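Asks: pasting the sequence and the predicted coordinates here, then a few questions.
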Amino acid sequence: MLLPLVWMISASLMPLSEVIKVPPVWFAPDKYSLANYMEVWSRVGFSRYFFNSAFVAVTITILQLLTSAMAGFAFARYDFPGRNVIFLIILATMMIPFQVIMIPLFIMMARLKLVNTIWGLIVPSMVTAFGVFLMRQFMMGVPRPLLEAARIDGASEPYIFARIMLPLCKPALAALGIFAFLGSWDNFLWPLIIINSQKLWTLPIAMSRFTEQYIAQTHLQMAGASIMFVPILVVFLA
């Protein structure tokens, strides 16, 4: 499973003459350099696309953590009319493929004047049914007497949520944060639909166009793929 990854990184450091050799050259330490990365980063413009992807992914991750935690807390610890029905409806949306809602979602973004904007990438992913489900299930395991004791001591609901519940939910928040970041970083279909301007491209879109334009420049393609892969590896290992 690691073989394609090893080849990608090795090829990204070699000149094209070494990459296209037959039989293939897996390792050529004497030929390694960062020239491919510098060319992709500056001349091709991956720096702008990297920033776009980073901004979108980080913003979506923060918003998903906030909205999912708040909704999960409400469903787990408050009794209000229709709570279970609403929660079941939220769960049911997880079974709807994105392809079913992408046209209505595009129309909604157009009416909000968010088409071809960076926020058009962010707003539809601010909250997810999976995030609400994950946080609700985790918060259900927090002992209710702990929260009742805080209320008896005069703690407000925002204080209980921020100072008691959230610290206890760090494992769930970490897992949700990883899923949210990876999902938004790798997202290809929605940016392809909503973004028209090249300056707003994210890395998946840029990589697709780059592969078409530089189809014979395998070493540059591998450098671009490596740049796109590094943040995923960092988040996963963190």
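Replies: In hand now; what should we look at?

Asks: going forward, measure contacts and count neighbours with C-alpha atoms only.
Replies: OK.

Asks: and residue 203, how close does it get to residue 223?
Replies: 13 Å (Cα to Cα, to the nearest Å).

Asks: what do you get for residue 208?
Replies: In terms of Cα to Cα, residue 208 sits 14 Å off from residue 223.

Asks: comparing those two, which residue is more hemmed in?
Replies: residue 223 (26 against 12; other Cα atoms under 10 Å).

Asks: just give the nearest non-adjacent residue to the more buried one, would you?
Replies: In this structure, residue 223 finds its nearest non-sequential neighbour in residue 12, 4.4 Å apart by Cα to Cα, 6 or more residues apart in numbering.

Asks: show me the contacts for that neighbour.
Replies: 36-37, 219-223, 226 (Cα atoms under 8 Å, 6 or more residues apart in numbering).

Asks: next: residue 90.
Replies: residue 129.

Asks: buried sites along the longest helix anywhere in the chain?
Replies: As assigned by DSSP state H, the longest helix anywhere in the chain is helix 46-77. Under the neighbour-count criterion of 16 or more other Cα atoms under 10 Å, helix 46-77 has 46, 48-50, 52-61, 63-76 buried.

Asks: mind checking the SS state of residue 36?
Replies: helix (DSSP: H, G, I helix; E, B strand; the rest coil).

Asks: from residue 7, how far off is it?
Replies: In terms of Cα to Cα, residue 36 sits 15 Å off from residue 7.

Asks: what do you get for residue 175?
Replies: Residue 175 is 29 Å from residue 7, by Cα to Cα.

Asks: more neighbours: which of those two?
Replies: Comparing residue 175 with residue 7 by other Cα under 10 Å, the one with more neighbours is residue 7, at 16 against 13.

Asks: below is structure B, check it against A:
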Amino acid sequence: MEDKNYTVIDKKKIDSLDLTIPDTCPFCHHGIHPEILFGYDFHKNDYWNIRVVYACPRKACLEMFFGIYSKNTLFNIYDSSLPKYVGCSPFKFKEEEFSEPINEISENFVSIFNQAKQAEERKLDQICGLGYRKALEFLVKDYLIIRFPEEAEKIKNNHRFDAVIEQYVTDEKVKFLARRASWLGNDHAHYTQKWEDKDISDLKRLIKTALYWISAEKELEYYESEMKEGRR
């Protein structure tokens, strides 16, 4: 039998370590102060690893999960700092929910956005930006196809998203934000970035603004059809 190559760490010892404690349960996605059960550490492939077993204190959940901490020791033999927090495992993904009008306009947007979100939450930062960019294009194009059904094939087959925005988005402020969202999205598809001071959070904020615009347009269309004339 092989000797064990890990060391069990009790709750008291973990409490004394300056580890980053996760503040969200990966199962129920509520903010929590998790209960520390125990932990262990081990060295593997030039990494010092610590695993801490936490429990969600919410009565509706009570699931246990690992806090994952890791540190490369190959070139840091004199560095006495603790491993850094990497994330939690297992992870139960919670989909982003959208309003009924958005779901009706573009099911593809909802699906692609949630795939990008899942990639982001799993730290796949090299691909999630491209996913958000694709989600934005489907959202805008699907909405414009509803607005201009006679132009549907042209909108679908135009691979220049910026040209579609320029031709079919009439509101100048909306055109302004859509262009910038497209620029940031393109940054995640190319080898070099033009907007190095912007990141995924900026792209998501612009998508959120586009959602507000489309939702507002749909609300206006509804009341224009329902309340065509004033009542006396």
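Replies: Perfect, I can see it now. It should be emphasised that the depicted structure is a prediction, and the values quoted were computed from it without experimental measurement.

Asks: just give the TM-score of the two.
Replies: Once superposed, the chains reach a TM-score of 0.21 (TM-score structural alignment, normalised by the length of structure 2), with 84 aligned residues with a Cα RMSD of 5.8 Å.

Asks: re the thing from before, now for the longest helix of structure 1, which elements pack on it?
Replies: Judged by 3 or more Cα pairs under 8 Å, 6 or more residues apart in numbering; DSSP states H and E, the packing partners of helix 46-77 of structure 1 are helix 118-122, helix 129-140, helix 170-185, helix 203-213.

Asks: quick one, helices of structure 2?
Replies: Under DSSP H, structure 2 gives helices at 11-16, 100-105, 107-121, 128-147, 152-157, 161-168, 172-187, 200-226.

Asks: and the longest one, what's buried?
Replies: By neighbour count with 16+ other Cα under 10 Å, helix 200-226 of structure 2 contains the buried residues 200, 203-204, 206-207, 209-211, 214-215, 218.

Asks: before we move on, what about the third one?
Replies: For helix 107-121 of structure 2, the buried set under the neighbour-count rule, 16+ other Cα under 10 Å, comprises 108-110, 112-120.

Asks: next: the fourth one.
Replies: Using 16+ other Cα under 10 Å as the test for burial, helix 128-147 of structure 2 gives 128-145.

Asks: distance of the residue nearest to residue 223 of structure 1 relative to residue 19 of structure 1?
Replies: 9 Å.

Asks: repeat for residue 146 of structure 1
Replies: For residue 146 of structure 1 relative to residue 19 of structure 1 (Cα to Cα), the value is 61 Å.

Asks: who has more neighbours, the two?
Replies: Neighbours of residue 146 of structure 1 and residue 19, each counted by other Cα under 10 Å, are more numerous for residue 19; the result is 22 against 12.

Asks: wait, the more buried one touches residue 7, no?
Replies: No. Contact criterion Cα atoms under 8 Å: residue 19 of structure 1 and residue 7 do not qualify, at 9.6 Å.

Asks: which residue packs closest to residue 210 of structure 1, ignoring adjacent ones?
Replies: According to Cα to Cα, 6+ apart, the nearest residue to residue 210 of structure 1 is residue 221 (7.5 Å).

Asks: thought that neighbour was touching residue 208?
Replies: No. Between residue 221 of structure 1 and residue 208 there is no contact under Cα under 8 Å: 9.9 Å.

Asks: what is in contact with these two at once?
Replies: Counting by Cα under 8 Å, 6+ apart, nothing touches both residue 221 of structure 1 and residue 208.

Asks: just to revisit the earlier point, now, which of the contacts of residue 12 of structure 1 lie within helices?
Replies: 36-37, 219-223, 226.

Asks: among those residues, the buried ones, what's the PyMOL command?
Replies: Per 16+ other Cα under 10 Å, the buried members of those correspond to this PyMOL selection:
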select buried, resi 36+37+219+220+221+222+223+226
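
Asks: now distance to residue 87 of structure 1 too, for the ones in helices among the contacts of residue 12 of structure 1, in JSON lines please.
Replies: As requested, these are exported to JSON lines (distance: Cα to Cα, whole Å):
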{"residue": "36", "distance to residue 87 of structure 1": "50"}
{"residue": "37", "distance to residue 87 of structure 1": "47"}
{"residue": "219", "distance to residue 87 of structure 1": "49"}
{"residue": "220", "distance to residue 87 of structure 1": "47"}
{"residue": "221", "distance to residue 87 of structure 1": "44"}
{"residue": "222", "distance to residue 87 of structure 1": "44"}
{"residue": "223", "distance to residue 87 of structure 1": "44"}
{"residue": "226", "distance to residue 87 of structure 1": "40"}
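
Asks: tell me the one of the ones in helices among the contacts of residue 12 of structure 1 nearest residue 85 of structure 1?
Replies: The nearest member of those to residue 85 of structure 1, counting by Cα to Cα, is residue 226 at 45.2 Å.
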